[in-house]
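J.: Next comes the sequence, and after it the predicted model I'd like to discuss.
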Amino acid sequence: MSKINPKNSINSFSELGRQLLAPDAALNALIENEQYHNAWFTPASVSEAVAAIGAMLNTEDLTAWLSKYDLETGKPVKNVGLILAGNIPLVGFHDALCVIASGNKALIKASSQDARLIKAVLEKLVTIDAGFAGSFSFVDKLEGFDAIIATGSNNSSRYFDYYFGKVPNIIRKNRNSIAVLSGKETAEELFNLGHDILDYYGLGCRNVSKILVPEGYDFTFFFESIEDHKAIINHHKYNNNYDYNKSIYLVNGDKHFDNGFLMVKEDDRLTSPLSALFFNYYHDMAEAENIISQNAENIQCIVSTLPLHVKNQVVGFGQSQQPKLWDYADGVDTMEFLSSL
């Protein structure tokens, strides 16, 4: 396989973006039918993921992104094994894109939860430019790899370290995202925060699972502002989680707020169960930043408009699930890793 010139591939990637923003009949059928393979992958969720990637793959951002790296075509092609997660639709696409864009070959072990979508999207890329035909393959077992990028849980990361520790690797663990509120947010900002919390049913690492609020914060306006997200309770799996967690809180006598589709509970932990949102009060910005600092290694991104002095990525309300090409998981520059192989 000859090495693809990454700079020349910008047109192909941007054309893929355009096709994802205007899905054809075959992709629309896949979007509609994924729910029969994975109940969490509703047409609305899959459409949102497809559109987010379509928006990501625009010429301006692709050019700015790739221009930052030394992607010489004279370097030998490396086989990069990818172990992809399947918690939300197309969650592993960015890793595959990085390997392909770096001029290397992706050996993709897809999650059984999300094996069809990513294959269909990458096959679209080959239809656009046949030169990409050899830049990826889907495998049941990883062999012959020069490097590994693996995404999993805190438990699986230990196995990944053991099996793949002898080759260059990026191994990711569980992460969650948080929001920091000032108490002066508008109804629109809080409605958009509802997207950060509830899009993809809260299953993504970029979903907000915890919020920091100023002392004395009244949740009434927050609940009023997210009321239009209430249809989420009609999803049977989400509803099952809501009923289960509500019963646990009631039996244990745990104090919480409840609007009929989301429970909000004061809790120091970062990871809340589905249908629940944890919160802590903060006295001043120094205390909020200290809480973030103590949890920095477990935070994917922060949703806020406050001037936070933190090392984690900060995005605006409603933007947590709209990452740019350079918004790398865990803050690790995947392209820098790949270009240095």
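T.: In hand now; what should we look at?
J.: Every contact and neighbour count from this point should use C-alpha atoms.
T.: Will do.
J.: gap between residue 111 and residue 207?
T.: Taking Cα to Cα, to the nearest Å as the measure, residue 111 falls 20 Å from residue 207.
J.: So for those two, which sits in the more crowded spot?
T.: Higher neighbour count among residue 111 and residue 207: residue 207, with 28 against 16, using other Cα atoms under 10 Å.
J.: pretty sure the more buried one is touching residue 179, no?
T.: No - using Cα atoms under 8 Å, residue 207 makes no contact with residue 179, being 9.7 Å away.
J.: Buried residues in the longest helix seen in the chain, which are they?
T.: For the chain, the helix reaching the highest residue count under DSSP state H is reported as helix 236-252. Of the residues in helix 236-252, 238-239, 241-242, 245-246 count as buried by neighbour count, 16 or more other Cα atoms under 10 Å.
J.: Put this next to the previous one:
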Amino acid sequence: MKSVIEITQTVKNWLDPKNPALQQAVDKTVSEGLFSAEDIQHQLSVLRGNVESGDIEEWVKRVGLSDQTHAKGNKVLCLHAGNLPLVGFQTALGVLLSGADYYGKLSRKDPYLLTSFLEEVENSGLEQEIQFSTDLNSFGDLEADKVIFAGSQESVPEVKKEINKLNVAKNDAKYIIRTAKFSIAYLDQWNESTKRELAEAMLRYGGKGCRSVAVVVADFGLEDVKAELKQAIRSFWKENPQHEKPMPELKYQYAYNEGIQRNQLWLEDFLIQETDELPETDFTVNWVKGDQEKARELRMKFGEVVQSVYTTDTEIDGLKTEPLSQAQKPPLYWKPDGVDVVDKLIV
């Protein structure tokens, strides 16, 4: 398909480090304190690697996109999250690849980076309709055929209510909803690469993404690796200064753990604690001493809020796993909530 070639080249042009529009978007994002320069450059570096590795072509191949199989003529509304820099890029790219018309409600927490990409697409002369705004009211009476929403499960009813009030989507519109919150890592080895990969998986973007590790199941206890883990975290922070500061409840949790004598690693801005409870506090990771069966048990117990299960090089029977090294470096065709957005759009 000719458009796939055009879109790929447009993405490459946009990602060019010398692109002034992208650099301006990065500078504004950093100057307004929305995301750190380190996290933005990490994301851009991953995307550049994805494109150079042929991820766009591979994605098209996997879903069977062709001149006969596409979503042309459909209006797709994307309600993008803003918890990570460019978190909505994959969705926007998927809509464009599908051939559908793209309407994006951008997050006010990340208004510049994705805009710079969409403006690049507009200037490329692609035939699809492209509209975007940080205000949902801009899409009144749109009557979209499909809606892609990323957020918490609790917010879904209110979002649908607002969409219905503004007639943004058709009454029978199909909703593609993403609500996964965190990922799990299973460790059966402890070496230098594991320490680096785990620190990246837990700490990148402040642990805000659904691919971020919030539960670690390991063959060894937290006490066994506490000193080395602390050093690995300090090293990561030295290279990637924290952007957001934790909320006060983190200190309350630390004090509570002290009171019940729960083993923990307290780093003032981050807490790792030994418990198999559902992780609910930001800047916190729950550590569980257990085997593969325990990792499988927790994956089933936590259900749909889990995005991925990572391992070093171990396979876990009955579970789909991904390499820990790719936790914050996924391919473009990875599936949020286990769903391929392009595949859903062309159905």
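T.: The structure has been received and is ready for your questions. Just so it is clear, the model here is predicted, and its values are computed rather than measured.
J.: Please state their TM-score.
T.: Put the two chains on top of each other and the TM-score (TM-score structural alignment, normalised by the length of structure 1) is 0.85; 327 aligned residues with a Cα RMSD of 2.6 Å.
J.: quick one, strands of structure 1?
T.: 79-83, 105-109, 136-138, 147-151, 169-172, 176-180, 208-214, 257-258, 263-266, 276-282, 299-303, 313-315 (DSSP state E).
J.: Export the ones you listed to JSON lines and append columns for distance to residue 30 of structure 1 and mean neighbour count.
T.: Listed next are the strands of structure 1 as JSON lines, based on distance: least, Cα to Cα, whole Å; neighbours: other Cα atoms under 10 Å:
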{"stretch": "strand 79-83", "distance to residue 30 of structure 1": "22", "mean neighbour count": "24"}
{"stretch": "strand 105-109", "distance to residue 30 of structure 1": "20", "mean neighbour count": "24"}
{"stretch": "strand 136-138", "distance to residue 30 of structure 1": "18", "mean neighbour count": "17"}
{"stretch": "strand 147-151", "distance to residue 30 of structure 1": "24", "mean neighbour count": "23"}
{"stretch": "strand 169-172", "distance to residue 30 of structure 1": "28", "mean neighbour count": "20"}
{"stretch": "strand 176-180", "distance to residue 30 of structure 1": "29", "mean neighbour count": "25"}
{"stretch": "strand 208-214", "distance to residue 30 of structure 1": "28", "mean neighbour count": "24"}
{"stretch": "strand 257-258", "distance to residue 30 of structure 1": "35", "mean neighbour count": "14"}
{"stretch": "strand 263-266", "distance to residue 30 of structure 1": "33", "mean neighbour count": "19"}
{"stretch": "strand 276-282", "distance to residue 30 of structure 1": "30", "mean neighbour count": "22"}
{"stretch": "strand 299-303", "distance to residue 30 of structure 1": "29", "mean neighbour count": "25"}
{"stretch": "strand 313-315", "distance to residue 30 of structure 1": "31", "mean neighbour count": "19"}
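J.: Relative to residue 120 of structure 1, which of those strands is closest?
T.: strand 136-138 (11.6 Å; Cα to Cα).
J.: Read off where the closest one ends up in structure 2.
T.: Under TM-score structural alignment, strand 136-138 of structure 1 corresponds to residues 130-132 of structure 2.
J.: Can you give me the end-to-end span of stretch 272-289 of structure 2?
T.: 13 Å.
J.: hmm, I was thinking of stretch 298-315 of structure 1
T.: With Cα to Cα as the measure, stretch 298-315 of structure 1 spans 17 Å from end to end.
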